[in-house]
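Asks: Could you look at this predicted model? Sequence included:
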Amino acid sequence: MTNDDIRLGDIIVEDDSGDIVLIGFPYDEGVRRNNGRVGAKFGPNSFRQLLKRTGTVVNAEYDDLDIRKYLKISDGGNINENLSLEEAHQQLEERINQLIKQGKIPFVVGGGNDQSYPNASALLNNSKSIYVINIDAHLDVRPLKENNKAHSGSPFRQLIEDQRFKSNTSNRFIEFASQGSQCSIEHVNYLRSKSPLTNIIWYQSIRNDPLTPFRSIIKSGEEDKCDIFVSFDIDSIISSSCPGVSAPATVGLSAEQACDIAFYSGQSFQVKLMDLSEYNPSIEEYRTGKLVTLIFYHFILGRAKAIRDSIK
């Protein structure tokens, strides 16, 4: 660290004391079970290495916004890497549940997208009603595998079938930036059958301006006084900007749009939880990893700005 160029990595402490707490989920067994390309288990540690030099702590572009004045950021470490996937999901839910109870905002970096159900389950434990936004080219509502095994394609079917979720008519699950070429009609019809709890916002309808409809969803959640979980599968980002994922997208959100979405997520005080899934440094590390850390930075920047604006 130099005093004239303090970066985000310079101010992160290694414990659970932060207002925003980073948690790593170093597992890609769920990707393997879904016949995807493995390697996402290396995502959290690669993310941390690239995070060290990401993002200025004082951002002149936002009227000299100094993150340190408004937020403490900490790294709560990884979920134990030597567990079965089912045990890892249980430990993850317990960790996220504990952090939410303490008023922290967990930010979880995977790892496969199967992490999103235990994350959502922890939020259900602590909320009267929730909005879950899955930013993803895919729907991830596939049935469980044989012997009721979860996988990277199943987390949101697990959520929708969770009695705590489906019994509360105020809950909402929104698929955002889904691509019709990637989504089975059987899975689409499954979601249609669950309306009004579920909704699909197709990529083609928002590709020129995803932020306006995303803001509208966040605003609805705020008006309904729901706690919001933003789940960001980075395979929704175009592969020219984000190639290091289990299933790269030929078309998709731009890097700028992804950062804007993260910034606006941070700005909403109703957003209590965010995760990033499918960063696979075995396929491509530096370009994708720098984008993933920039998404994290923009979430933090958005929350710091919201706090500053609230006390002016």
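Replies: Structure's in. What do you need?
Asks: CA atoms for contacts and neighbours, from now on please.
Replies: OK.
Asks: For the helix ranked longest in the chain, enumerate the helices and strands it packs against.
Replies: With secondary structure taken from DSSP state H, the chain has its longest helix at helix 286-310. When contacts are defined as 3 or more C-alpha pairs under 8 Å, 6 or more residues apart in numbering; DSSP states H and E, helix 286-310 sits against helix 43-51, strand 65-66, helix 255-267.
Asks: which element follows the shortest one toward the C-terminus?
Replies: Looking back up the chat, that one is strand 65-66. strand 73-78 (DSSP states H and E).
Asks: Can you tell me what sits against that next one?
Replies: 11-26, 44 (C-alpha atoms under 8 Å, 6 or more residues apart in numbering).
Asks: One more to weigh against that first structure:
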Amino acid sequence: MNKQDRLNIDTKCINNNSLNSSQEIQEFLEGYEGYQHLFLIGFESDIGAQNCESRTGQELGPNNFRALIEQLQFPSSNSFYDVDLSSLKLAIKDCGNIKPVISDIEATHQKLESFIKQIRELSKDSIIVVIGGTDDLNYPALCGQSAYSEKLNLIRIDPSLDFEDKYRKQFDDLEPQFLEHHQSHFKMTLGNEIILEKLGEVLFYGIQGFKIDQDHLDQIQTKLGGKFQYIYFDRDIRKTMFDIQNQEQNQCKASNILMENRILKESQQIELIVNIDLTSIKAQNAPGVSEPCPAFGFNTQEIEDIAFNIGKQENLRIFTISEYNPAIEKFQTGNVLCSIYQHLLLGIGERLKNQGQVIVANEYEDIGQQELEQDYFMQQAGEHLQLQNFDFDPSLQDFK
């Protein structure tokens, strides 16, 4: 069994139309007891973009991401970071996609929130990665996690505040109906008293001045007080890097500025949620988003470094990546998305390696035998279903 085969990744549901059941998740946890568990969820929805009349296509993101992951043979080990993922106690479960409820963003959000709660009911310390989809996914992800956390810190890597008024034009152009969309989910967050009570530090990292309304900043500051921080991309990050390079002839990375922030240095015992909006990346690196930014934004290496350092945080619970739109551009942006995911895993691997969470030789043999038995079982089950002309009843699956 080669190193790639030894990576503990369960991807049997990639072509499945429904999410994993609680039983499947429980079997995965029991099969990799003592491992760092990571659950991958696709948010196959662009209703948020439809509701604010933005460019759609984000619903294609999760499956295009998986296709590229398979094509690029990610995740793999990386000699640059000296991390061999195949030798570490990291087990990954691809849980499938959240299917949208047509024209019903609230019901779609409820499905993601419920599935995160289903995972948390079985595994409170695992890492959940959600691939979008529009970035309204961040609200149900936060709701799902907050039900199982006493306190939460939130880092949003985003050029804007997502604090616009809720608005959707009606077909008859009468009075607007106030429904959430992808630009208002943080406003919804601050309107949720349960979440607000559990929020610790909130950091918006890399906001861009021309996308920010000072009135919105003031409203958030009033609501959160000293718990709220914002760091501008152009004024703070780039200027700091430029000044340090000039004064000290020292290379300063965007990720270093983030890692020195108090939300990561002083709050390591508080559970952490991190959201990356791909519109925070410069358009020449990631053009496949609905609102690309040609002038400002992180470059590929900077966002990779950020993902790597976030992966090293032991308190990380939710990591989301949103706004990948293959309908606009598929491959270049998709490769950046895959690289963010890869570097997140390498950061997790670096932490596990430093903690001594390494697979010993006889565990490789046990895992290999387990995979052979699972493959044999799946083959026999498939033959049995063909013989019986079995009709699949989707109502038997959780959260279709």
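Replies: Great, that's in hand. Note that the coordinates shown come from a computational prediction; the quantities given were computed from them, not determined experimentally.
Asks: Can you show me the strands along the first structure?
Replies: 20-25, 58-59, 65-66, 73-78, 105-110, 130-135, 172-178, 198-202, 227-233, 271-277 (DSSP state E).
Asks: Quick check: the gap between the residue nearest to the spatial centre of the first structure and D140 of the first structure.
Replies: For the first structure, the residue whose C-alpha lies nearest the mean C-alpha position (C-alpha atoms, centre = their mean) is D275; its distance is 2.4 Å. Computed with C-alpha to C-alpha, to the nearest Å, the distance linking D275 of the first structure and D140 of the first structure is 15 Å.
Asks: what's the mean deviation for stretch 299-308 of the first structure versus the second structure?
Replies: Comparison of stretch 299-308 of the first structure with the second structure after fitting gives an average deviation of 0.9 Å (mean C-alpha distance after the TM-score superposition for the first structure).
Asks: Where in the second structure does that stretch fall?
Replies: Taking TM-score structural alignment as the measure, the second structure aligns residues 344-353 with stretch 299-308 of the first structure.
Asks: which ones are touching the counterpart of D28 of the first structure in the second structure?
Replies: For D28 of the first structure, the equivalent position in the second structure is taken to be D46, counting by TM-score structural alignment. Contact partners of D46 of the second structure, counting by C-alpha under 8 Å, 6+ apart, are T56, G57, Q58, E59, G133, T134.
Asks: re earlier: how about the helices and strands packed on helix 286-310 of the first structure in CSV, adding mean neighbour count?
Replies: As requested, those are arranged in CSV below (neighbours: other C-alpha atoms under 10 Å):
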stretch, mean neighbour count
helix 43-51, 21
strand 65-66, 18
helix 255-267, 21
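Asks: now those as CSV including distance to D162 of the first structure?
Replies: Shown next, in CSV, are these (distance: least, C-alpha to C-alpha, whole Å):
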stretch, distance to D162 of the first structure
helix 43-51, 28
strand 65-66, 41
helix 255-267, 25
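Asks: how about the helices in the stretch 1-150 of the second structure?
Replies: Remark: helices of the stretch 1-150 of the second structure, listed N- to C-terminal, are 3-6, 22-31, 47-51, 61-72, 105-122, 138-146; assignment by DSSP state H, counting those that start in this stretch.
Asks: Out of those, which gets nearest to A283 of the second structure?
Replies: Comparing these against A283 of the second structure with C-alpha to C-alpha, the closest turns out to be helix 61-72 (17.2 Å).
Asks: Can you name every helix or strand that the closest one contacts?
Replies: Packing partners of helix 61-72 of the second structure (3+ C-alpha pairs under 8 Å, 6+ apart): strand 36-43, strand 127-132, helix 331-354.
Asks: Alright, calling it a day.
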